[in-house]
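Enquirer: need coordinates for the below:
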Amino acid sequence: MSLHAAAASSVDASGTSARVDTLYRPGGVVDVRATLRPLQRGSGDPAFRVVGADTWLALRTPSGPASVLVRRAGSSSIAVSAWGSGAPWAVEHAPDLLGRGDDWSSLDVSGHPFLADARHRQPGLRLLRTNTVVAMLVPAIMEQKVTSRQAWRAWRYLLRRFGTPAPGPAPSDMFVPPDAATWSRIPSWEWHRAGIEPGRSATVMRAMRVAPALERTLTLGRGGPVVSERLQSVPGIGKWTAAETAQRAHGDPDAPSVGDFHVPALVGWALTGGPVDDDGMLELLEPWRGHRERVVRLIGGSGFRKPAFGPRITIQDHRFH
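Expert: Reported below is the predicted structural model:
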């Protein structure tokens, strides 16, 4: 796999970088839409937009805001264009975003017909790595304890209220999420208007105070127990939130979302034909330890749906799980 060595940039009249382009050749098939899908927080996400064959991202990078356009460029390449002060960083890390370093070669699902078929039909699925911890952690905290619809409504409100308009020619009404300093300055009444109760907003505030230390967990590789422990060192962040963050920020292939309302039942129905709890899910996934999140993603992307009449599962408080 290779990243085109000479990323081209254009300069606007003020002398600032207006656009950075690159061509990524992954050396194999990559399903761009499926790989980037975990970044989307609902159909109205102001930081994620699909327009035809184009995928637009509004990213908060360590160098500032960036709008990123990702599209196929022939059968073996992916074109990435970016605008804003964070554009060079976004282009440099675009291969990680598209699954570079995510090695599925040792995952053997041949002994399970459902998984073997799911893998066969999803050869381009990759686990992304954003290399941005805070940007992945804050929405995960928002999704604790509530339905996705409630969390996504709060996400939309706060991004439009405190985010940065996406630079360049990004689709209208796209916003780059706030940085750590801005998240930490959001007043309590705005969290209330967004539908975020004091417990979750306080967790965000505690995390923002140690944001640099959380970002340094990226140096530890693609997740793992140490990363999970360091994320959970912030009161209010438990196993579920740490897993949801590491899946996206670090590209962790072995961090299934323990404590999730839907995932254990989905895994249980797909693999055994019946629902299971967290312990049952982990038991089912144990043969693929090291790849457990990959297996969950295969199931999720397969189109399989658990029966609507399945037993109800009690919503768990992710702040403590």
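Enquirer: going forward, measure contacts and count neighbours with C-alpha atoms only.
Expert: Noted.
Enquirer: which helix in this structure runs the most residues?
Expert: The longest helix of the chain (DSSP state H) is helix 148-162.
Enquirer: what are the ranges of the helices in the stretch 101-250 of the chain?
Expert: Taking DSSP state H, counting those that start in this stretch, the helices of the stretch 101-250 of the chain run over residues 113-121, 133-142, 148-162, 180-185, 188-194, 198-209, 211-215, 225-232, 239-249.
Enquirer: flag every buried residue along the longest helix of the chain.
Expert: A151, W152, R153, A154, W155, R156, Y157, L158, L159, R160, F162 (16 or more other C-alpha atoms under 10 Å).
Enquirer: need those residues in CSV with distance to L3, can you?
Expert: Shown next, in CSV, are these (distance: C-alpha to C-alpha, whole Å):
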residue, distance to L3
A151, 36
W152, 34
R153, 37
A154, 37
W155, 33
R156, 33
Y157, 36
L158, 35
L159, 31
R160, 33
F162, 34
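Enquirer: what's the closest of the residues you listed to S228?
Expert: S228 lies nearest to A151 out of those, by C-alpha to C-alpha, at 22.4 Å.
Enquirer: ok, now how distant is the closest one from V138?
Expert: Noted for A151: a distance of 11 Å to V138, by C-alpha to C-alpha, to the nearest Å.
Enquirer: what do you get for A118?
Expert: Counting by C-alpha to C-alpha, the gap from A118 to V138 is 31 Å.
Enquirer: second chain to compare with the first, below:
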Amino acid sequence: MTSATIEVHLVEDDLLSALRSDVLTGLTSSPKVLPPKWFYDARGSELFDQITRLPEYYPTRTESALLHRSAGEIAALAKPDILVELGSGSAEKTRTLLTALDSLRMFVPQDFSPAALEEAATAVKSEYPHLVVHGVVSDFTETLHNLPGGGSRMIAFLGGTIGNFAPDERAEFLSSIRAVLQPGEQLVLGAGLVIDESVLVPAYDDAAGVTAEFNRNVLRVINSRLGGNFDPDAFRHVARWDAQNNWIEMRLEATKAMTVRIEDLDLDVQFAAGEQMRTEISAKFTTDGLRSELATAGFETTHIWTDDLDRFALVLATAR
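Expert: Just a heads-up that it's a prediction; the model follows:
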């Protein structure tokens, strides 16, 4: 069995440079903000895995069940040669598509973590030895042009991650996906739907406090990678529903006035007692809104599948 290949477009120095830039920009902004991708060191990934198994956190299990239910229909409507998954992580859910899409000859998992990508690519190659598995280490927001071509492609962007983009960022990202696809090539998009606040908020503020630890992990990443002296326990996890923007905001709230030193940036950051710093948005959608945003980006919506409670959607869209 030929092993999976890994193509690297993002090395450790690139990640460190991006972290420095994001932290410097975010902690000197008003209000302060940090991008959610920096939650994910080894500890952050472990915590998120725990989150996906919590009773309050419905998105992962809902999307997984929806994939199992709709994979056959997706396969009947689309017969790609190449499946590209952006932000693949373990590629666990993607196996449902890999099994259903019998036309596939290549799987291209993409992630910014080399270790996670190599593990996922090796596992997929072992389970699907007939597939060429070509991993790409990159930041999917910047290196879509590096994705392999040479056949009819389908790009999968699952997990509701599209909700982590603000509307203007989302429009730019969807347009950039369209720009690398040929007419007739496809996108499978997983997106959370707008539902009752009483269900949404606990999904991001669980009773066991796992999400709170996950949120505070971004501070530990800054401490370990940039010489910060954040006291994570001095920050309270906050999750709130913004009905005007249709998104959940996760924030960290300073429980006291403090000064934080970031040695690598030669930066001292002042926090007032009660000051909040946004660490993530998770936008939720309507099916009509998804169709509209995809149309603006140059896609025609082929089909939308939703679960029985209308909490999550899978969209198959075709590049015009």
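Enquirer: any idea what the TM-score comes out to?
Expert: Here the TM-score for the pair of chains, by TM-score structural alignment, normalised by the length of the second structure, is 0.26; 129 aligned residues with a C-alpha RMSD of 5.7 Å.
Enquirer: show me what the longest helix of the first structure is packed up against.
Expert: Judged by 3 or more C-alpha pairs under 8 Å, 6 or more residues apart in numbering; DSSP states H and E, the packing partners of helix 148-162 of the first structure are helix 133-142, strand 175-176, helix 188-194.
Enquirer: hey, which of these is tucked in deepest?
Expert: When you average the neighbours per residue for each of those (mean count of other C-alpha atoms under 10 Å), strand 175-176 leads with a mean of 28.
Enquirer: by contact count, what packs against that strand?
Expert: strand 54-61, strand 64-72, helix 148-162, strand 164-165.
Enquirer: adding distance to V267 of the first structure, write these out as a markdown table.
Expert: What follows is these, written out as a markdown table (distance: least, C-alpha to C-alpha, whole Å):
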| stretch | distance to V267 of the first structure |
| --- | --- |
| strand 54-61 | 28 |
| strand 64-72 | 31 |
| helix 148-162 | 19 |
| strand 164-165 | 38 |
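Enquirer: circling back: nearest to D96 of the first structure among the helices of the stretch 101-250 of the first structure would be which one?
Expert: Set against D96 of the first structure and scored by C-alpha to C-alpha, the helices of the stretch 101-250 of the first structure come closest in helix 239-249, at 10.0 Å.
Enquirer: still on that earlier bit, tell me which of the helices of the stretch 101-250 of the first structure lies nearest to A66 of the first structure.
Expert: helix 133-142 (12.9 Å).
Enquirer: between helix 148-162 and the closest one, find me the angle.
Expert: Helix 133-142 of the first structure runs at 130 degrees relative to helix 148-162, counting by axes from the mean of the first three to the mean of the last three C-alpha atoms, to 10 degrees.
Enquirer: once you drop chain neighbours, what's closest to E215 of the first structure?
Expert: V133 (5.4 Å; C-alpha to C-alpha, 6 or more residues apart in numbering).
Enquirer: surely the one you found meets L214?
Expert: Yes: checked against C-alpha atoms under 8 Å, the pair V133 of the first structure and L214 is within contact range at 6.5 Å.
Enquirer: okay if I get the helices and strands packed on helix 148-162 of the first structure as TSV plus distance to T55 of the first structure?
Expert: Compiled in TSV, those are given as follows (distance: least, C-alpha to C-alpha, whole Å):
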stretch	distance to T55 of the first structure
helix 133-142	18
strand 175-176	15
helix 188-194	27
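Enquirer: out of these, which comes closest to E293 of the first structure?
Expert: Comparing those by C-alpha to C-alpha, helix 133-142 comes nearest, at 16.4 Å.
Enquirer: tell me what the closest one is packed against?
Expert: By 3+ C-alpha pairs under 8 Å, 6+ apart, helix 133-142 of the first structure packs against helix 148-162, helix 198-209, helix 211-215, helix 239-249.
Enquirer: go with 10 Å
Expert: strand 54-61, helix 148-162, helix 180-185, helix 198-209, helix 211-215, helix 239-249 (3 or more C-alpha pairs under 10 Å, 6 or more residues apart in numbering; DSSP states H and E).
Enquirer: winner for burial among the ones you listed?
Expert: helix 239-249 (a mean of 27).
Enquirer: got the buried residues for the helix or strand following that one?
Expert: Moving toward the C-terminus from helix 239-249 of the first structure, the next helix or strand (DSSP states H and E) is helix 263-272. By 16+ other C-alpha under 10 Å, the buried positions in helix 263-272 of the first structure come out as V263, P264, A265, L266, V267, G268, W269, A270, L271.
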